[in-house]
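> Here is a sequence with its predicted model. Questions after.
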Amino acid sequence: MTEMMKAWVPDPGATAHIRLTEVAKPELAADEVLIRVAAYSVNRGETFLLEAPTPSWRPGKDVSGRVAAVGSDVQGYELGQRVVAHPDQAGWAEWVAVKADRVVALPDGLDDVTAAAIPLAGLTALRLTRATGPLAARRVLLTGASGGVGHAFVQLAAAQGARVTTIAANDERGHRLRELGAVETIPSIEEVTGLFDIALESTGGAALAAAWEHLVADGRLVWFGQASRSPATLDFFNWKGGMSATLRKFYYLDDPSPVGVDLESLVRLVAQQRLHIEVGLTVDWRETPVAIETLLGRRVRGNVVLRVEH
């Protein structure tokens, strides 16, 4: 008989386009680790996918928990060991099977809630610091800075000597970003003045063109999302700003570095208190639809994490 578990699945007619139901417990492949989920993080991109899901897809890319079983080809993990992982999908559940090279052991001082908020936001921020090129003494403009990626990027970039200006909609969020290392926060991109060596844009709409206008002539613009849901536009006949600038489309998994290696580095930085992971909301996993609506309504700063009760 197939063993069952509870999991969130896409449902276009339900609140936040998801419902909690029973599905088959994962069958473990030889190169996988089965994790008993303790917490998971909600990412904005996943909430967009819920609106038009592909067949067999379930949300869940950030999880923490304990090792419940290991595949025949897996070494280095013990049953009951606390871990954080970055599965391709299906982590909003009681159990999830993850490729072993995407699973990292957790030190005792790092709690499950904080750990669950590390993977996607942390990996994106870390890999953005590579996509930008050298950051020491560079002037950097970051839009959409109030989420988990923005908080992590500001800290990582500031630690490398960058002078980061962030776009934050309200004073509270701006103050927190300055505490984390931003040199300046501005309410909207329309109020930005001066030129920047690097701009990172993730909101879409007119913001991409506005960021381009604030680049130095040979600057670099990295596009990595459009949270506003409005397609970005750019007029190459507008000669303001980045006259000879470079435009790059960024996706964090295009980085050739192994996910597990980067995730282990992030875990180490967090454990050593050299990187702070901002968790703005933590609730029981049965409240996932409410948590999603809170996130999309921009009523939370940083990451949203759900605790799983078995």
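Thanks, I have the structure now.

> Please count neighbours and contacts with C-alpha atoms only from this point.
Will do.

> Which element, helix or strand, includes residue 165?
Assigned by DSSP states H and E, residue 165 belongs to strand 163-167.

> Could you list the residues in contact with whichever helix or strand comes after that strand?
Scanning forward in sequence from strand 163-167 by DSSP H and E, the next helix or strand is helix 171-180. Identification of contacts with helix 171-180 by C-alpha atoms under 8 Å, 6 or more residues apart in numbering yields 146, 151, 154, 155, 166, 167, 168, 184, 185, 186, 187, 301.

> Any buried residues in helix 171-180, and which?
Residues of helix 171-180 classed as buried: 173, 174, 176, 177, 178, 180 (neighbour count, 16 or more other C-alpha atoms under 10 Å).

> Roughly how far does the third one sit from residue 123?
What that stands for is residue 176. Distance from residue 176 to residue 123, counting by C-alpha to C-alpha, to the nearest Å: 21 Å.

> Correct me if wrong: residue 169 contacts residue 188.
Yes - using C-alpha atoms under 8 Å, residue 169 is in contact with residue 188, at 6.6 Å.

> Presented hereafter is structure B, for comparison with structure A:
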Amino acid sequence: MLAFVNTPGNETPLELREVAEPQPTDQEALVEVKAFSVNRGELALLAARPEGWRPGQDIAGIVVKRAADGSGPEVGTRVLGLAEQGGWAQHVALPTARLAVLPEQVSFTQAAALPMAGHTALRILRLGGALLGKRVLITGAAGGVGRFAVQLAALSGADVTGVVGHAERAEGLRELGASAVITQIDQAQGLFDVILESVGGTSLAAALQRIAPHGTLVVFGNSSGEDTPFSLFKLFGHEGARLQTFFSYDPGVTSTLSADLTTLVTLVAAGKLTVPLGRETIWNDLAPALTELRDRRIQGKAVFLVR
């Protein structure tokens, strides 16, 4: 079969090559991949992993071999899933605990954009507890996770403020549920019950000043690459506020992954959750698209059809 493999020393960071077919374990189904998407974190992995490593996490496709233990979807079932690696390929073996059935109303393209970004948004919002009537601030709101988080928070009854890096990246966020969109966190008015922070550095420092007493600030990224200055004295007036970290590779993720993916795709099928597609093309166009993703020239998710 064909699959993308890592080529860190070459002009392009990956190549489409002939590789061996996956050999599923008893708990894994073999899936024919119809579409996959790229997460920004995977760009860093391409630079860090050795020659020959096979990338790919977010996939959608059709089960061609059911798990030997009888778990999970039957052959012919449309599915979406979150792989550890190897998803940018014609076939991938996935544990059934990392798969969900894909309703007919949802395309492979939409489904492939959901797993990592949608699942991350769902889990970080849960850390803030019940959101009805709460004020929620989301930095990096124009990204894949951000656009899902804006929608899920608004669906839960929160008043949502989104922070974006540039005014042009604010496009569509109000339609997704944001009541306010700003370009600097310093422009945020008042305090917030829940803050989702992915920029780090001065952005995280400013977020600490805007968390309400007994509120929750969830740190799930550091896209700026900056350290964050911290002073306990500046937290006076924010008593009881909680700083919570979230890492998408937390081992506890797998326990609810299938159910969480089902929740997300059900919302999409019902027209309640919009998948932010910034680019849809064939997988042969993957290499040049990676540069655009790195430079943040694609708004939303980039999805590639396996043809």
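Happy to help now that I have it. Here the structure is a predicted model, which is why all the values come from computation and not from measurement.

> Got a TM-score for the two of them?
Once superposed, chain against chain, the TM-score is 0.93 (TM-score structural alignment, normalised by the length of the second structure); 305 aligned residues with a C-alpha RMSD of 2.0 Å.

> out of the contacts of helix 171-180 of the first structure, which are inside helices?
Among the contacts of helix 171-180 of the first structure, DSSP state H puts 151, 154, 155 in helices.

> Tabulate the residues you listed (CSV), appending distance to residue 211 of the first structure and neighbour count.
Listed next are these as CSV, based on distance: C-alpha to C-alpha, whole Å; neighbours: other C-alpha atoms under 10 Å:
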residue, distance to residue 211 of the first structure, neighbour count
151, 19, 29
154, 17, 28
155, 21, 24
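
> which residues touch stretch 142-150 of the second structure?
Under C-alpha under 8 Å, 6+ apart, the answer for stretch 142-150 of the second structure is 117-118, 120-122, 125, 138-141, 160, 162-164, 169-170, 173, 176-178, 273-276, 299-301.

> ranges for the helices of the stretch 201-310 of the first structure?
Remark: helices assigned in the stretch 201-310 of the first structure by DSSP state H, counting those that start in this stretch are 207-213, 259-271, 288-296.

> mean shift between the second one and the second structure?
Superposed on the second structure, helix 259-271 of the first structure shows a mean distance of 0.8 Å to its aligned residues (mean C-alpha distance after the TM-score superposition for the first structure).

> In the second structure, which residues correspond to that helix?
Aligning helix 259-271 of the first structure against the second structure (TM-score structural alignment) gives residues 257-269.

> and what of stretch 43-52 of the first structure?
The counterpart of stretch 43-52 of the first structure in the second structure, counting by TM-score structural alignment, spans residues 39-48.

> So which residues make contact with that stretch?
With contacts defined as C-alpha under 8 Å, 6+ apart, stretch 39-48 of the second structure is touched by 6, 8, 13, 14, 55, 56, 116, 117, 290, 293, 294, 301.

> Which one (most neighbours) among the residues you listed?
Within those, residue 301 tops the neighbour count with 26 neighbours, counted by other C-alpha atoms under 10 Å.

> quick one: residue 128 of the first structure from residue 239 of the first structure, how far?
From residue 128 of the first structure to residue 239 of the first structure the distance is 26 Å (C-alpha to C-alpha).

> repeat for residue 158 of the first structure
30 Å.

> quick one, which of the two is more surrounded?
The residue with more neighbours, out of residue 158 of the first structure and residue 239, is residue 158; 20 against 12, by other C-alpha under 10 Å.

> Just confirm the more buried one contacts residue 164, I think it does.
Yes - between residue 158 of the first structure and residue 164 a contact is recorded at 6.9 Å, counting by C-alpha under 8 Å.
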